[in-house]
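Student: Predicted model, plus sequence, below.
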Amino acid sequence: MRVPFVKMHGLGNDFIVLDARVQDVPPMTAALAAALADRHTGIGCDQLVLLEPSTSADFRMRIFNADGGEVEACGNATRAVGVLHGAAARIETLGGELQVSPADGGIAVDMGVPRFEWDQIPLAYPMDTHTMPVAWEELDQPTAVNVGNPHVIFFVPDTDALELDRLGPEIEHDPLFPQRVNVNAATVVSRTHIRLRVWERGVGLTRACGTGACATAIGAMRRGLVERSVTVSLPGGDLRIDWTDEGRIRMTGPAVESFRGTFDPATYGTDG
């Protein structure tokens, strides 16, 4: 049995999309997801996305990072799936229901309401998440936001000068974060513009992270550093993030299909 896949990306954050609604897909395990994600011996991706039927939404989306771990949400992947679907839809995820719709500039995603309580991030013990009294070398006093998955955000003078490839994994695996954490380093350029780099949990440095852009924008808005509508510039391109009057996060940006293909599950340690 050969399994069809679609390769997509959102601002360079790339995905393998498998649609179990219309084709047979082998049971997804951490080992299989990691094998497919391997850029040398697999198809290669930051995340593998599995689409399944849903009883509560139009369909269900499951997301596996490159290390094989299943995660709650991925903003760029949601936009990619929105492009593939081609119409407005409600999507069930581990992080809650998301809504996508076509928009100028690509796909708009209603990411829901941000969460700020320490046990909603989650943290290992109670702490003010607005300005956290913690530091890792020059990175100190971050803010934390859960936007379907956990993020910690540091505001720095120049995000490009930071050794995020060294500090990112240390922070990701710190015991303060029992479910690990996505690490964002942001520079506020103006009241309507943020530059951002992200160390993504289970992936590493990434060209773009949609939930990271959302969490960073909300963190900056919460501190009064920017307006409630901002452009977030990542290495792969720009996203527009709005915090609506209803308290919901709206992310707008592009996603494109790269190519299609098939793979043999037996090559990756399963016979399907």
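Tutor: All right, it came through fine.

Student: alpha carbons only for contacts and neighbour counts from here, please
Tutor: Noted.

Student: Other residues contacting stretch 221-235?
Tutor: With C-alpha atoms under 8 Å, 6 or more residues apart in numbering as the test, stretch 221-235 has contacts from 130, 188, 190-197, 207-209, 213, 217, 220, 238-244.

Student: which residues in the stretch 51-200 of the chain form helices?
Tutor: Taking DSSP state H, counting those that start in this stretch to define them, one finds helices in the stretch 51-200 of the chain at 75-85, 164-172.

Student: Can you add distance to L11 and mean neighbour count and give the ones you listed back as JSON lines?
Tutor: Output for the helices of the stretch 51-200 of the chain, formatted as JSON lines (distance: least, C-alpha to C-alpha, whole Å; neighbours: other C-alpha atoms under 10 Å):
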{"stretch": "helix 75-85", "distance to L11": "8", "mean neighbour count": "24"}
{"stretch": "helix 164-172", "distance to L11": "19", "mean neighbour count": "18"}
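
Student: any idea how far the residue most central in space within the chain is from T211?
Tutor: Taking C-alpha atoms, centre = their mean, the centroid of the chain lies closest to C74, which sits 3.2 Å from it. C74 sits 6 Å away from T211, going by C-alpha to C-alpha, to the nearest Å.

Student: Structure two is appended below for comparative analysis:
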Amino acid sequence: MKLSFTKMQGCANDYIYLDCRESGVPENIAALSQDLSRRHFSIGADGIICICAPVTAGADGRMRIFNADGSEAQMCGNGVRCVAEWLYTHGTAKETLVVDTGSGPKTITRKGRQLWQVEMGGYSAMAAALPAVNMGEGPLVDCPLTVEGRTWRVACISVGNPHCVTVVDDVDSLKLEDIGPAFEKHPNFPERINTEFVQVVDSTHLKMRVWERGSGETWACGTGTCATVAALTELGVCPAGEDVHVQLRGGELIIRVLPGKKLLMTGSAVTVCEGVTEV
């Protein structure tokens, strides 16, 4: 069977996008995501994002995201910008779009060519929102977490999906392939966790690397970048109400914490190619 796809990336967080608005999500989507995401052997990606018909009145589309291991995630900040760009270039040429996600509808506004700003909604540091266990009810800010014998100071933030943020002196020297899986599968996080390792350059400039549950290290993570700025705002490092520039392996995202602990994210959304593959 032939399958049409679009390959897109936001800060090098790359996914295979499928138009499922009429056909629905393929029954074998988990296996497809595992197979097509394999780098060097297939299209290669961090996973598959299905663009579906909206479920909320007035929305323009719906996003479902499947990681490279086949598991489904609630939300992807870089992915939702790409969904907006895809809709914009495939017949929904509106300057502001609403996309349904697993963590609720997101409003995305076009700020320029291949540039979109997402209203990400609020964040929470409470244990029940992640969920997290054995760490108290929260807020889980500046908490100890022992991972394979080493104790880290972490902030746990939900932005519709769960994140664990820790500050390090030199993010480039970390061997994420060694420590990432232990964070992801830590027993305190029953639904697994995305983990961000962040180096503070100054109060409005950060460097970050991320280990995503189900995908491993990716070159960017929109929700993770939001969680990182939220965590450092809670810690008093970053100022609320100002743009914070976060340098990722794949590019830069700009995050602002708004009143009510709401988050605004601005970043690129780029089409790499369109094609057909045998499945």
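Tutor: Everything's here; your move. Keep in mind the model is a prediction, meaning the values are calculated, not measured.

Student: Got a TM-score for the two of them?
Tutor: Superposed pair, TM-score by TM-score structural alignment, normalised by the length of the first structure: 0.92. Supporting alignment: 265 aligned residues with a C-alpha RMSD of 1.7 Å.

Student: All the strands of the stretch 1-150 of the second structure, residue numbers only.
Tutor: Taking DSSP state E, counting those that start in this stretch, the strands of the stretch 1-150 of the second structure run over residues 2-10, 13-19, 47-52, 61-67, 72-73, 96-100, 106-112, 115-122, 143-147, 150-158.

Student: so how many other residues sit close to T146 of the second structure?
Tutor: T146 of the second structure has 13 neighbours, counted by other C-alpha atoms under 10 Å.

Student: So it sits against V154, correct?
Tutor: No. Using C-alpha atoms under 8 Å, T146 of the second structure is not in contact with V154, being 9.9 Å away.

Student: ok, back up a step: need the helices of the stretch 51-200 of the first structure in TSV (columns: distance to W118 of the first structure).
Tutor: What follows is the helices of the stretch 51-200 of the first structure, written out as TSV (distance: least, C-alpha to C-alpha, whole Å):
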stretch	distance to W118 of the first structure
helix 75-85	22
helix 164-172	16
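
Student: among those, which is nearest F154 of the first structure?
Tutor: Proximity of the helices of the stretch 51-200 of the first structure to F154 of the first structure was assessed by C-alpha to C-alpha; the nearest stretch is helix 164-172, lying at 10.9 Å.

Student: whereabouts in the second structure does the closest one align?
Tutor: In the comparison with the second structure, helix 164-172 of the first structure aligns to the range 176-184 (TM-score structural alignment).

Student: And the strands in the stretch 151-279 of the second structure?
Tutor: So, for the stretch 151-279 of the second structure - with DSSP E, counting those that start in this stretch - the strands run 162-167, 194-202, 205-212, 216-218, 244-248, 251-258, 262-268, 270-278.

Student: What residues in the first structure pair up with the last one?
Tutor: The one in question is strand 270-278 of the second structure. Counting by TM-score structural alignment, strand 270-278 of the second structure falls onto residues 256-264 of the first structure.

Student: which of the residues in that stretch are buried?
Tutor: Buried residues in stretch 256-264 of the first structure, counting neighbours by 16 or more other C-alpha atoms under 10 Å, are found at 256-257.

Student: likewise stretch 151-164 of the second structure?
Tutor: Across stretch 151-164 of the second structure, burial judged by 16+ other C-alpha under 10 Å covers 152, 154-164.

Student: Ok, stretch 211-230 of the second structure next?
Tutor: Buried residues in stretch 211-230 of the second structure, counting neighbours by 16+ other C-alpha under 10 Å, are found at 211-230.

Student: give me the stretch of the first structure that that stretch matches.
Tutor: Using TM-score structural alignment, stretch 211-230 of the second structure lines up with residues 199-218 of the first structure.

Student: now that stretch, how far from the chain's geometric center?
Tutor: Its chain's average C-alpha position is 6 Å from that of stretch 199-218 of the first structure, according to C-alpha atoms, centre = their mean, to the nearest Å.

Student: Can you give me the end-to-end span of it?
Tutor: Start-to-end, stretch 199-218 of the first structure (C-alpha to C-alpha) is 18 Å.

Student: likewise stretch 143-151 of the second structure?
Tutor: In stretch 143-151 of the second structure, first residue to last residue: 10 Å (C-alpha to C-alpha).

Student: relative to strand 106-112, how tilted is the lengthiest helix in the first structure?
Tutor: In the first structure, assigned by DSSP state H, the helix with the most residues is helix 210-222. Going by axes from the mean of the first three to the mean of the last three C-alpha atoms, to 10 degrees, helix 210-222 of the first structure is angled at 60 degrees with respect to strand 106-112.

Student: Helix 210-222 of the first structure vs the second structure, average offset?
Tutor: Mean deviation of helix 210-222 of the first structure relative to the second structure after superposition (mean C-alpha distance after the TM-score superposition for the first structure): 0.5 Å.
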